[in-house]
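# I'd like to go over a predicted model; first the sequence, then the structure.
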Amino acid sequence: MPSFEEITRHHDFDPSENPWVNGPPAPATITIAPYNPEWPRRYQTLSTAIRTALGDVALDVEHVGSTSVEGLAAKDVIDIDLTVADPRNEDAYVPALERLGYVLTIREPSWHEHRCLTLAEPRVNLHVFGPDCPEAIRHRMFRDWLRAHPEDLARYEDAKRAAVPGGGHVMDYNARKEQVVREIYDRLFRAAGML
């Protein structure tokens, strides 16, 4: 289990690392959709397919991100955290996921050996981490906090809507809402006795 310090540390992008496996995506229009009750069902279908394709290689599969929080408006993209024994061993999971239509898009050795595969239809970001990864723990904590704290759910939704104007890459959108995200993390970490 990672230390509180490892879990509460915010990640800053390493500018020397090029994470794009096939080059960066073109800037795209970001649209925030009202909460869709189909999102959890969509996740269940995707999760079942991932677990079936990977068998014991999939140590854990979790619905994270905004589509995992009932009532929260979000981009119509399902975020999933997949835990495998070693994300660096891409041969153990990437070929099976490619057969499902996933494409390896991001490789970030400096950030917990994170890999991200995307699916075009339905749209999915499949984040791959190793066991007891601080970032995967953070994702679950943030999801669970928003589920239990409607005031922060509303604050986060407002930040998302305010971050849409300006265009650019999704990373630009994420940067525009980062301050509010970090404020919410600070509250939840303090409530958990981690700060």
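Structure received. Numbers count the residues shown, from 1 in each chain.

# drop to CA atoms for contacts and neighbour counts, all remaining ones
Will do.

# now the strands for this protein?
60-64, 78-83, 103-108, 114-119, 124-129 (DSSP state E).

# of all these, which lies closest to Gln179?
strand 60-64 (19.6 Å; Cα to Cα).

# How far away from the center of its chain is stretch 29-49?
Centroid separation for stretch 29-49 versus its chain: 13 Å, with Cα atoms, centre = their mean, to the nearest Å.

# With stretch 41-58 instead?
Its chain's C-alpha centre and that of stretch 41-58 lie 16 Å apart, by Cα atoms, centre = their mean.

# If you count neighbours, what's buried in it?
43, 46-47, 50-51, 53-54, 57-58 (16 or more other Cα atoms under 10 Å).

# Next, give me the two most distant ones among the residues you listed.
Within the buried residues of stretch 41-58, Tyr43 and Val57 form the most distant pair, 18.8 Å apart (Cα to Cα).

# Any chance of a markdown table for the buried residues of stretch 41-58, columns distance to Val103?
Shown next, in a markdown table, are these (distance: Cα to Cα, whole Å):
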| residue | distance to Val103 |
| --- | --- |
| Tyr43 | 18 |
| Leu46 | 15 |
| Ser47 | 16 |
| Ile50 | 13 |
| Arg51 | 17 |
| Ala53 | 15 |
| Leu54 | 15 |
| Val57 | 18 |
| Ala58 | 17 |
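
# wait, which of those is closest to Trp20?
Distance to Trp20, by Cα to Cα, is smallest for Ile50 among the buried residues of stretch 41-58, at 22.7 Å.

# Identify the residue spatially nearest to that closest one, adjacent ones excluded.
For Ile50, ignoring the flanking residues on the chain, the nearest one in space by Cα to Cα, 6 or more residues apart in numbering is Leu97 at 7.1 Å.

# Measure how buried the one you found is and give me the count.
20 (other Cα atoms under 10 Å).

# Pasting the second one now:
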Amino acid sequence: MSTADDPLDDVLIGGREKRDIVIVEHDPAWAARFEEERARVVAALGDRALAVEHIGSTSVPGLAAKPIVDIDLTVADPADEDAYVPDLEAAGYVLRVREPGHRMLRTPERDVHLHVCAPGSEWEQRHLVFRDWLRTHPDDRRRYEDVKRELAARDWDDMNDYADAKDDVVADIMGRATAPRAPGTGG
């Protein structure tokens, strides 16, 4: 919930936005949309785009999601906005979040979120590990979907509040995803 000393005021460009949270069944077209956006990012940045990965729920086959394609874009230094933001804005993206180690741009339609991070950063690794775990662990995928559906039924002042409400289930799943495993036990 928003307060006078809201830390999001320091990172959100344009302030909080009230949006309905709608969860829909997985759409195979999300993978094609990612490929279109990946091509647009690479065309804008060339080799400055060190990696472009489909992340978030739309990247996990069988997982219901908000119909917003999340993408991790790895650049040498996210804080060096002059090295990439103007070119991404020229390609049609709008800067929305500025926080240490992370920027987020989105399409004007708000159906693509482009998360910018550094190579090997905690931001990058966390999202790739979570995606890969959910792709191969149906019980956790179902559990995460159930929590998302329950939370989406609530009224939120801002999408960030909805995202924050998932922290406990995400932390629990990440605990399993990053736990050391005995040799030969798989993952």
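Sure, I can see it. These figures come from a predicted structure and were not determined experimentally.

# Quick check: TM-score for this pair?
Scored against TM-score structural alignment, normalised by the length of structure 2, the superposed chains reach a TM-score of 0.89; 176 aligned residues with a Cα RMSD of 1.7 Å.

# Out of the strands of structure 1, flag the one nearest Glu151 of structure 1.
For the strands of structure 1, proximity to Glu151 of structure 1 was assessed by Cα to Cα; strand 60-64 is nearest, at 19.1 Å.

# what does Tyr93 of structure 2 align to in structure 1?
The equivalent of Tyr93 of structure 2 in structure 1 is Tyr102 (alignment by TM-score structural alignment).

# How many residues are close by its match?
21.

# any idea how far it is from Cys116 of structure 1?
Going from Tyr102 of structure 1 to Cys116 of structure 1 by Cα to Cα, to the nearest Å gives 10 Å.

# Taking the centroid of structure 2, which residue is nearest it?
In structure 2, the residue lying closest to the centroid (Cα atoms, centre = their mean) is Asp70, at 4.4 Å.

# what residues does stretch 67-76 of structure 1 touch?
Counting contacts by Cα atoms under 8 Å, 6 or more residues apart in numbering, the residues outside stretch 67-76 of structure 1 that touch it are 30-37, 39-40, 66, 77-79, 123, 143-144, 146-147, 153-154, 157, 160.

# out of the residues you listed, which are inside helices?
Per DSSP state H, helices hold the following members of those: 39-40, 143-144, 146-147, 153-154, 157, 160.

# and those residues, which are buried?
39-40, 143, 146-147, 153, 157, 160.

# Adding distance to Ala26 of structure 1, write the ones in helices among the contacts of stretch 67-76 of structure 1 out as CSV.
CSV is the format used below for these (distance: Cα to Cα, whole Å):
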residue, distance to Ala26 of structure 1
Trp39, 25
Pro40, 28
Arg143, 28
Asp144, 32
Leu146, 31
Arg147, 33
Leu153, 30
Ala154, 30
Glu157, 25
Lys160, 20
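
# pull the longest helix from structure 1.
helix 170-191.

# In that helix, which residues are buried?
170, 173, 176-178, 180-181, 184-185, 188-189.

# now swap in stretch 18-27 of structure 1 and tell me
Pro19.

# what about it, start to end distance?
The straight-line separation of the ends of stretch 18-27 of structure 1 (Cα to Cα) is 17 Å.

# cool, and stretch 144-155 of structure 1?
Criterion Cα to Cα; first-to-last residue distance in stretch 144-155 of structure 1 is 15 Å.

# so where in structure 2 does it end up aligned?
Residue span in structure 2 matched to stretch 144-155 of structure 1, by TM-score structural alignment: 132-143.

# what's the offset of that stretch from the middle of its chain?
Stretch 132-143 of structure 2 sits 17 Å away from the centroid of its parent chain (Cα atoms, centre = their mean).

# Could you do stretch 66-85 of structure 2 as well?
Chain-centre distance of stretch 66-85 of structure 2: 11 Å, with Cα atoms, centre = their mean.

# tell me how far the ends of it are from each other?
End residues of stretch 66-85 of structure 2 are separated by 25 Å (Cα to Cα).

# Could you list the buried residues of it?
66-75, 77-79, 84-85.

# out of those, which one sits closest to Arg126 of structure 2?
Taking Cα to Cα as the measure, Asp72 is the one of those closest to Arg126 of structure 2, at 10.9 Å.

# Looks like the closest one contacts Gly120 (just checking).
No: using Cα atoms under 8 Å, Asp72 of structure 2 is not in contact with Gly120; the gap is 11.9 Å.
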